[in-house]
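Participant: got a sequence here, can you model it:
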Amino acid sequence: MSSLSKGGAVSSAGLLISLGIIYGDIGTSPLYVMKAILGDAIISRELVYGGISCVFWTLTLQTTVKYVLLTLQADNNGEGGIFSLYTLIRRRAAWLVVPAMIGGAALLADGIITPPISVSSAIEGLSILDPAIPTVPIVLAVITFLFLMQSFGTEIVGKAFGPVMLLWFTMLGSLGAVSVVHHPEILQALNPFYAYNLLWHYPKGFWLLGAVFLCTTGAEALYSDLGHCGRPNIRVSWAFVKLALLLNYLGQGAWLMTQEGNRLQENPFYSIMPDWFLLSGITIATVAAIIASQALVTGSYTLISEAIRLNLWPKVKLVYPTDQKGQLYVPSINWLLWLGCVGVVLYFRESEHMEAAYGLAINMAMLATTILLSYYLYIRSKSRVLVFAFLAVYLAIELSFLVANLNKFMHGGWVTLLICALLLTIMYTWLSAYHIKRTLTEYVRLKSYLPALQELSADESIPKYATHLVFMTSAPNPREIESKIIYSIFQKRPKRADIYWFIHVDITDEPYTAEYKVKKILEGDVIRIDFKLGFRVEQRINLFFRKVVEELVEKGEVDITSRYYSLSKQHLIGDFRFVVLEKFLSYENELPIAQRLIMQWYFSIKQFTSSESKWFGLDTSAVKVEKVPLVIKPAKLPQLKRVMT
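Facilitator: As a prediction, the model looks like this:
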């Protein structure tokens, strides 16, 4: 196992992959942050120094202290992200699912706005060379290429992007340092006094926090991609990344001071480049902007896989492109993000317009993380005073950012909030439907039906359904079984088999658990297998079951030879058949409006998700899917009166 998967020692490969996967978003912020802070205002020392001071302290307090030093500590066996954080504390406070859902939906919404603004900001640099170049088609082509690459896996993507991002950050730091040499006084901007002066004394200075916030929007990706890169690699690489970012911001500030008294006419990011380097700089920036989209895209895959485990998202197909632990690809989310990105580009068309929509959703995600992290620290810290101090400080910081970002609402912020609301609706619907179904699942004592199962197995008057009949069961107690399975075996169509197998899958909070237990409920007739699988383990139940059966045969614990006389003489293996019971909403329901809408939405969404058999990785040629009506509240029938003729 590599250091990446274990989150162990720092390695050069791990550092390179970290640069390629997680720093794209925060790493390309110099493309637009200073431009957004200045806007149409007259360039002044107060504005430039104050803006850089705010950026420096935001990166220090938000990214370095909160995420790199504190939040990365809250890992779930090496896995990160807001849902992993919620997993660590959910058994102590169920209400925390609310901020977890809000934060998860906000992060997914941010993944839709990040690629358009990053790529557009870089591609628009071409207008310096030729204002007539149409940038929108190029942006759409670049974004499409990025999402097409995702199926190859983040390990391959990281190895390809890592060297490019190393070049990018080296370029940022070098260009910034050269510019700072010509105006070394800009280093004074690191003094927090300038940030205070901008926010409290500069006209409408407080509202500039909405633009300042753009410098830290990629901080959540540091945590979300913890499982891809490992904590030590992230912390060491962040020191290099932060230095490069600060040098570039300072360099832009140094150039801006040469323009004092004027209004900004061009992007200061490109203005600090020598003329001979401009074309190369635009090219590198364009490639880096492609990579900028990677951080939240890979983070989105992690979010969805964990949301599925927490019953907050439909069971969609998950793909593991490589053998590297932590590598994950979710096709449906990949193309959902792509569609959203295309829509954002076509609606806003220019990065300047996108800036208004950017940051509001991720601000909500950061607030949710603060609440969850505070509770995590509260139950583990010896000093409750420090925990409350942390909560107070970061609520004050992030609520200030939120108020400033709300100023963007009518200028485009509503777009990301609308996307966030739609995603939150899906999560709420799925979780509510899960609880409604769970209350209606009826379990019966399996012991009561063992004699009947034994008699059915021996009843030769009934045609044999299969030699080995396998049911997936949700009953956590091995002594119980769903009543619908009993109904399927005895009544829907009597299913005679030599051996009845019941398989239960328990998804654990640990990411890579792979264990099983075998319980012989009735020797030679009824066997139950309980799998305990981590939430990052691919559910290939068909292969797992086959392996378990092979081990049982080797140890002489079970005989799977066909019991047909003509076949048993040849020692042929009997056939295996899986039965999967899928529920549908019965028309015989009389529900309150709210529950009826939730269940209707649930089953409408379910049509576009993976079937139970595909989710469990069963061999479809040996699977029988039976539809079972879900009756939540039987409809009241009118009193019928028989009329005699």
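Participant: switch to C-alpha atoms for all contacts and neighbour counts from now on
Facilitator: Noted.
Participant: which residues does Thr620 contact?
Facilitator: 613-614 (C-alpha atoms under 8 Å, 6 or more residues apart in numbering).
Participant: now it: how far from Asn542?
Facilitator: For Thr620, the distance to Asn542 (C-alpha to C-alpha, to the nearest Å) stands at 10 Å.
Participant: swap in Asp275?
Facilitator: Counting by C-alpha to C-alpha, the gap from Asp275 to Asn542 is 62 Å.
Participant: same check, this time on Val549
Facilitator: Per C-alpha to C-alpha, Val549 is found 11 Å from Asn542.
Participant: likewise for Leu522?
Facilitator: According to C-alpha to C-alpha, Leu522 and Asn542 sit 23 Å apart.
Participant: Ser5 now?
Facilitator: 26 Å.
Participant: out of the two, which sits in the more crowded spot?
Facilitator: Neighbours were counted for Ser5 and for Asn542 using other C-alpha atoms under 10 Å; Ser5 has more, 19 against 16.
Participant: from what I can see the more buried one touches Leu226, true?
Facilitator: No - contact criterion C-alpha atoms under 8 Å: Ser5 and Leu226 do not qualify, at 9.5 Å.
Participant: show me what contacts the residue nearest the centre of the chain?
Facilitator: With distances taken as C-alpha atoms, centre = their mean, Leu303 lies nearest the centre of the chain, 1.8 Å away. For Leu303, the contact set (C-alpha under 8 Å, 6+ apart) comprises 81-83, 104, 224.
Participant: restricted to helices, list the residues you listed.
Facilitator: In this view, these that belong to helices under DSSP state H are 82-83, 104, 224.
Participant: dump the residues you listed into JSON lines; add neighbour count and distance to Trp501 as well.
Facilitator: Formatted as JSON lines, the ones in helices among the contacts of Leu303 follow (neighbours: other C-alpha atoms under 10 Å; distance: C-alpha to C-alpha, whole Å):
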{"residue": "Ile82", "neighbour count": "30", "distance to Trp501": "38"}
{"residue": "Phe83", "neighbour count": "27", "distance to Trp501": "34"}
{"residue": "Gly104", "neighbour count": "29", "distance to Trp501": "38"}
{"residue": "Ser224", "neighbour count": "27", "distance to Trp501": "39"}
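Participant: so which of those residues is the closest to Ile138?
Facilitator: Minimum distance to Ile138 across the ones in helices among the contacts of Leu303 is 29.2 Å, recorded for Ser224 (C-alpha to C-alpha).
Participant: and the gap between the closest one and Tyr375?
Facilitator: 19 Å.
Participant: let me see the contact set for Val558.
Facilitator: 524, 549, 552.
Participant: and what of His353?
Facilitator: His353 makes contact with 411-412, according to C-alpha under 8 Å, 6+ apart.
Participant: Proceed likewise with the subsequent sequence, for comparison:
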Amino acid sequence: MLPGTWRLVGILLATLAAIIASQALITGSYTLVDEAIGLKFLPRMVIRHPSNIKNQIYIATVNWMLCIITISVVWFFGSSQKMEAAYGLAITITMLMTTVLLHEFLKKHLAKGTALIIALFFGFIELIFLISSLVKFIHGGYVTLTIMLGILYIMWLWYFGNKRREHYEKESEYVSLLDYRDQLSKLSADNTVPLFTTNLVYMTKIKGDYQIKRSTMYSILDRQPKRAKVYWFVTVNETNAPYESNYTVDLLETHNVVNVQFYLGFRKSQSVSVYLHQVVNHLVEQGILEPQIPTYSTERQRKVGDFKFVIIKEQPADLIANDKLSSLDRRLIGGRIYLQKITASPISWYGLEFSNVIEESSPLFITQDQDQYLIQKKIYHRGRLSKTEK
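Facilitator: Modelled structure (predicted):
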């Protein structure tokens, strides 16, 4: 106990230490989550950059989760004395993880034997602390373990859900956009099909060899064909420059199938609708696209028509029908889809809150294998058997 004359000083020092420690915890959590998203251990979240330094970030979801967990833990324990067991176990586990990371770092810069000796030295000391902390497990240490297992479960579900989905995903789930440009051009000029919209936009990632998910083409062609004057396939790429803002356009040797690649800095808002209107205006002014003068408009001399944005969401309904999937794989892939639903929405991510957006559900696997056990038994013609069956 501090003497009464030093109590105020002790309170000030403890408060200052708590502020510094909490700030380190918060900023460290942001960094770890950002790295985990990049490594595909966690689903995508909305990340804000308060400064021009890319590593200075703010993640509202993480901030609120820390707030809720902190308040819940304080309410659950009720006093700092009861929190000692949980706190001690958390610190010890953090120390052990730091030693593991240190060992991985030293292996790349020192001899493996030297790195192992250093890791064993610190690990032995920390193991003693861990054993002593386990004695208090039933007094509150289980709270730390519960939180840790919850986070690990989410990471495991997302990472291995992606891996198992990629394992079952056939090469035919990706198609070349070049193979469909003739069909798209023909559909655009087919007056027998009602006009769906002037500009039909798909937010999708197109690889360097024009590979695109089959579900995108399935949405345009196989479902009720969507006729548009121009088909836009838009990819947003984040760059390291804070305010970079440029784009490339590839018309694929057509006049109505356009691949747009946006390159936006990490501090630049991803207002795709606003940017795309500018792109169309530029292309019309350059004579690359025909003017899209609407019949009715509040703007005079408007040259850009209407837009419809299509967001494709995968549904786990066909997981049950796929016999090749094991029970564990169904849970992993289904859990991964559920996590994607409750995290950042593509509509808010791309700034489409006030745009005409259509959300479509798509099966995970467009191409289905035939059931080899399904056989034709009889064919009836107006209630009678065919001649071959009499």
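Participant: work out the TM-score between the chains.
Facilitator: Comparison of the two superposed chains (TM-score structural alignment, normalised by the length of structure 2) gives a TM-score of 0.79, and 371 aligned residues with a C-alpha RMSD of 3.7 Å.
Participant: aligned to Gly299 of structure 1, what sits in structure 2?
Facilitator: Alignment note: Gly299 of structure 1 maps to Gly28 in structure 2; criterion TM-score structural alignment.
Participant: give me the number of residues near that match?
Facilitator: 12.
Participant: what's Pro116 of structure 1 aligned with over in structure 2?
Facilitator: Alignment note: Pro116 of structure 1 maps to a gap in structure 2; criterion TM-score structural alignment.
Participant: pull out the buried positions in the helix ranked longest in structure 2.
Facilitator: Longest helix of structure 2, by residue count under DSSP H: helix 7-38. For helix 7-38 of structure 2, the neighbour count (16 or more other C-alpha atoms under 10 Å) marks 27, 29-31, 33-34, 36 as buried.
Participant: now those as a markdown table including distance to Ser245 of structure 2?
Facilitator: As requested, the buried residues of helix 7-38 of structure 2 are exported to a markdown table (distance: C-alpha to C-alpha, whole Å):
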| residue | distance to Ser245 of structure 2 |
| --- | --- |
| Thr27 | 28 |
| Ser29 | 29 |
| Tyr30 | 25 |
| Thr31 | 25 |
| Val33 | 26 |
| Asp34 | 22 |
| Ala36 | 26 |
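Participant: for the lengthiest strand in structure 1, name the packing helices and strands.
Facilitator: In structure 1, assigned by DSSP state E, the strand with the most residues is strand 496-508. Strand 496-508 of structure 1 sits against helix 450-458, strand 464-472, strand 526-534, with contacts defined as 3 or more C-alpha pairs under 8 Å, 6 or more residues apart in numbering; DSSP states H and E.
Participant: which residues are in contact with the last one?
Facilitator: Yep, that's strand 526-534 of structure 1 we're talking about. Residues contacting strand 526-534 of structure 1 (C-alpha under 8 Å, 6+ apart): 478, 499-521, 539.
Participant: between helix 450-458 and it, find me the angle.
Facilitator: 110 degrees (axes from the mean of the first three to the mean of the last three C-alpha atoms, to 10 degrees).
Participant: average gap between the following helix or strand past strand 526-534 of structure 1 and structure 2?
Facilitator: Next along the chain after strand 526-534 of structure 1, taking DSSP states H and E as the criterion, comes helix 541-554. When structure 2 is superposed, helix 541-554 of structure 1 averages 5.6 Å from its matched positions, counting by mean C-alpha distance after the TM-score superposition for structure 1.
Participant: buried residues in helix 541-554 of structure 1?
Facilitator: Buried, per 16+ other C-alpha under 10 Å, within helix 541-554 of structure 1: 541-542, 544-545, 549.
Participant: cool, stretch 45-59 of structure 2 as well?
Facilitator: Quick answer for stretch 45-59 of structure 2 (16+ other C-alpha under 10 Å): 45, 47-49, 54, 57-59.
Participant: quick check: end-to-end length of that stretch?
Facilitator: 7 Å.
Participant: quick one: distance of it to the chain centre.
Facilitator: Averaging C-alpha positions (C-alpha atoms, centre = their mean, to the nearest Å) puts stretch 45-59 of structure 2 17 Å from its chain's average.
Participant: again, but for stretch 303-314 of structure 1
Facilitator: 8 Å.
Participant: how about stretch 97-109 of structure 2?
Facilitator: Worked out by C-alpha atoms, centre = their mean, stretch 97-109 of structure 2 lies 29 Å from the chain centre.
Participant: again, but for stretch 244-252 of structure 1
Facilitator: That offset, for stretch 244-252 of structure 1, works out to 31 Å (C-alpha atoms, centre = their mean).
Participant: could you tell me where it falls in structure 2?
Facilitator: Using TM-score structural alignment, stretch 244-252 of structure 1 lines up with nothing in structure 2.
Participant: one more: stretch 418-432 of structure 1?
Facilitator: Against structure 2, stretch 418-432 of structure 1 falls on residues 146-160 (TM-score structural alignment).
Participant: please look at Gln340 of structure 2 and Leu42 and confirm they touch.
Facilitator: No - with contacts counted by C-alpha under 8 Å, Gln340 of structure 2 stays clear of Leu42, the gap being 9.6 Å.
Participant: those two: which has the busier surroundings?
Facilitator: Leu42 (22 against 18).
Participant: so which strand or helix has the more buried one?
Facilitator: Applying DSSP H and E, one finds Leu42 of structure 2 in no helix or strand.
Participant: Thr70 of structure 2 too?
Facilitator: helix 60-77.
Participant: the stretch 251-390 of structure 2: helices as residue ranges?
Facilitator: 272-285, 327-342, 346-349 (DSSP state H, counting those that start in this stretch).
Participant: now the longest one on structure 1. Mean distance?
Facilitator: If I follow you right, that is helix 327-342 of structure 2. Mean deviation for helix 327-342 of structure 2: 2.6 Å (mean C-alpha distance after the TM-score superposition for structure 1).
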